[in-house]
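J.: can't give you the sequence, but here's the structure:
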């Protein structure tokens, strides 16, 4: 028996990937410090699948704790989610972001190398494309991050690329996410942000459930069909399937490669708000406010490389996204608490 180790496995994307891996017949270990997650998420994954997850509390900045995992369990591959992810916070605490996101990955890879475990899927971000203007964005788009969070993801990509160049026995897939949204259709697991959400969908669901009075929409004068910003929203279930596909890919196509995980479809903020209200028959009051500095009008993926290379593409619709988001929120108004 061998295991797939998920760093940050109890988080939003980690827990959904754990669910997908268990359903695909894999054995899973979660290594998480629970700074922005809850062990309750993985308890619910176990209930959904009837399978157990080895849950270890630890920090990727702690090589002793990481070493203990590899000493005790036969790990065959690692999916590396653990990291900090708030753009605004990263501008206030850049050293923390570089230490955790870049330094944590270096420590993880050092321990992996010690145990000759060299299959790695890395959780990157479309923020590495900066304020690129020409959507859809292929993987060949120049990378120019615009904030410490994006820069920490890009620097980590450089670290992993140099690691592969130095030792071709490594197999590394870098996955650049666009905008993860939604929840498992069961309503048992979903996005549970600490404090003020960083993303659109938790704001919408918290307004719909009565936790917030209204949604703020930043800008209505963009050169888009309805004037609001257009982004690429990917259902978290599809995103989780992308990680399973990436692990299969590494077993057949060793090396280093980057893939966009997105739908390839641009949806505006009002597209999301209106679909949420219509599908779920619930009001979402909103207010138009000024644009945010640095926001671009249109930003969405060219996912054709993932379709060809990983045999993966999104399957969930906008209706699925808004239905599953509301199903999670109304059943868990306070998240996992």
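T.: Good, I have the coordinates. Remember, it's a predicted structure, so these values are computed and weren't measured experimentally. Numbers count the residues shown, from 1 in each chain.
J.: Only C-alpha atoms from now on, for both contacts and neighbour counts.
T.: OK.
J.: element containing residue 6, please.
T.: Here residue 6, judged by DSSP states H and E, is contained in strand 3-7.
J.: Tell me which stretches of the stretch 51-200 of the chain form helices.
T.: With helices called from DSSP state H, counting those that start in this stretch, the stretch 51-200 of the chain shows them at 63-72, 87-92, 94-97, 104-114, 148-166, 200-208.
J.: Single out the most deeply packed of the ones you listed.
T.: Compared across the helices of the stretch 51-200 of the chain, helix 200-208 shows the largest average neighbour count, a mean of 22 (mean count of other Cα atoms under 10 Å).
J.: buried stuff in the next helix or strand after it?
T.: Later in the chain than helix 200-208, the nearest helix or strand by DSSP H and E is strand 215-218. For strand 215-218, the neighbour count (16 or more other Cα atoms under 10 Å) marks 215, 217-218 as buried.
J.: which residues are contacting strand 215-218?
T.: Under the contact criterion Cα atoms under 8 Å, 6 or more residues apart in numbering, strand 215-218 has outside partners 203-204, 207, 228, 269, 284-292.
J.: put this beside the first:
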């Protein structure tokens, strides 16, 4: 079975390609390499023994997208990751986010419809819940006004998918992730943002290894136990495995309705300072961090109620916080060593 993974050289995409190949799927990747590198394909091959096919183009290009799907009209499903994903950047560059995240999705759906490809797994986000009224957050929680253009693109994307499903034979599963961190145990793939990281853990590891002078903690005056925001951190490999289960569920015709939604999290929230302390414990290092003002677009606290995913998908996040940050640190060290060896 062939699966198309858009954004498959990216952070979550590359880990999902590994898990798909481990389960015997044939994988095609489309990526514009705007926030990743073609070398990732080499590392996926080292891990799995199989090289996925990579085509480099931008899914915002309607003609190139249509051409790709016409040439590959035998794919059994699409897992769509390709999107910009930084909350802070989306506040500064909203039009860039709307164009990239929404136009690419519309081009994919149009091509799926035209080539009778029915199965779409969509990379969604807990940002669709905004600042929730109740914690933990279940799939029944109301979709509130997004706190950022990024979050809004995820909300609108889900609406576009639902409307398309009503008017076609396409089926969709939206996986709403909480905060993915960590890296593959091989340390061959991990989170590698180009430029300054927008996410906490790569900023921690880059500060620890000396690339960044200081880690900024955005706000310590939130109504939480230590004043810093709380998130549900999930290991990227646990997350990747859920995508394989979702694809399988579609192919085997086990969906209960044409559009399904699942929260992917651990069900436990950790504050920014707790993540820093966990990292210091596993690495034996003291981090240079500084409390600064709040960042626009950040919610106060959010963590998942993953019981529906646990029950319905038979999936459960297995790795704890210390294991997550340890794997991220192992990846960072391996990556920097590889760079140094090249010089």
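T.: Right, received. Where do you want to start? Quick caveat: nothing in here was measured; it's all calculated off a predicted structure.
J.: average gap between the strand holding residue 6 of structure 1 and structure 2?
T.: Compared with structure 2 after fitting, strand 3-7 of structure 1 deviates on average by 0.5 Å (mean Cα distance after the TM-score superposition for structure 1).
J.: After that strand, heading C-terminal, what element do we hit next?
T.: helix 12-23.
J.: Going toward the C-terminus from that next one, what's the next helix or strand?
T.: Toward the C-terminal end, the helix or strand that comes next after helix 12-23 of structure 1 (DSSP H and E) is strand 27-32.
J.: and that following strand, how far out from the chain's middle?
T.: Chain-centre distance of strand 27-32 of structure 1: 16 Å, with Cα atoms, centre = their mean, to the nearest Å.
J.: which helices and strands does the longest helix belonging to structure 2 pack with?
T.: For structure 2, the longest helix by residue count, based on DSSP state H, is helix 321-342. Packing contacts for helix 321-342 of structure 2, counted by 3 or more Cα pairs under 8 Å, 6 or more residues apart in numbering; DSSP states H and E, involve strand 179-181, helix 200-209, strand 233-235, helix 272-283.
J.: how far out from the middle of the chain is it?
T.: That offset, for helix 321-342 of structure 2, works out to 19 Å (Cα atoms, centre = their mean).
J.: so how far is residue 139 of structure 2 from the equivalent of residue 132 of structure 1 over in structure 2?
T.: Using TM-score structural alignment, the partner of residue 132 of structure 1 in structure 2 is residue 132. Plainly put, residue 132 of structure 2 is 11 Å away from residue 139 of structure 2 if you go by Cα to Cα, to the nearest Å.
J.: Could you tell me the end-to-end distance of stretch 213-232 of structure 2?
T.: For stretch 213-232 of structure 2, the separation between the terminal residues is 26 Å (Cα to Cα).
J.: if I pick residue 53 of structure 2, what's in contact with it?
T.: Contacts for residue 53 of structure 2 (Cα under 8 Å, 6+ apart) come out as 27-29.
J.: State the helix or strand in which residue 257 of structure 1 lies.
T.: According to DSSP H and E, residue 257 of structure 1 maps onto strand 256-261.
J.: export the helices of the stretch 51-200 of structure 1 to CSV and tack on distance to residue 241 of structure 1?
T.: Formatted as CSV, the helices of the stretch 51-200 of structure 1 follow (distance: least, Cα to Cα, whole Å):
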stretch, distance to residue 241 of structure 1
helix 63-72, 25
helix 87-92, 25
helix 94-97, 27
helix 104-114, 23
helix 148-166, 21
helix 200-208, 20
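J.: how about those helices, which one is nearest residue 317 of structure 1?
T.: Closest of the helices of the stretch 51-200 of structure 1 to residue 317 of structure 1 is helix 200-208, at 14.9 Å (criterion: Cα to Cα).
J.: Give the aligned equivalent of residue 309 of structure 2 in structure 1.
T.: Aligned by TM-score structural alignment, residue 309 of structure 2 pairs with residue 306 of structure 1.
J.: and that match, how many residues sit next to it?
T.: 21 (other Cα atoms under 10 Å).
J.: Which helix or strand contains it?
T.: Counting by DSSP H and E, the element that carries residue 306 of structure 1 is helix 304-309.
J.: hang on, the match of residue 132 of structure 1 packs against residue 302?
T.: Yes. With contact defined as Cα atoms under 8 Å, residue 132 of structure 2 counts as touching residue 302 (7.2 Å).
J.: And the two? Which one has more around it.
T.: Higher neighbour count among residue 132 of structure 2 and residue 302: residue 302, with 26 against 21, using other Cα under 10 Å.
J.: mind checking how far the more buried one is from residue 135 of structure 2?
T.: Distance from residue 302 of structure 2 to residue 135 of structure 2, counting by Cα to Cα: 7 Å.
J.: Residue 264 of structure 2 and residue 179 touch, don't they?
T.: No. The pair residue 264 of structure 2 and residue 179 fails to qualify as a contact (Cα under 8 Å) at a distance of 9.0 Å.
J.: list the residues that contact both of these two?
T.: Counting by Cα under 8 Å, 6+ apart, the common neighbours of residue 264 of structure 2 and residue 179 are residue 234.
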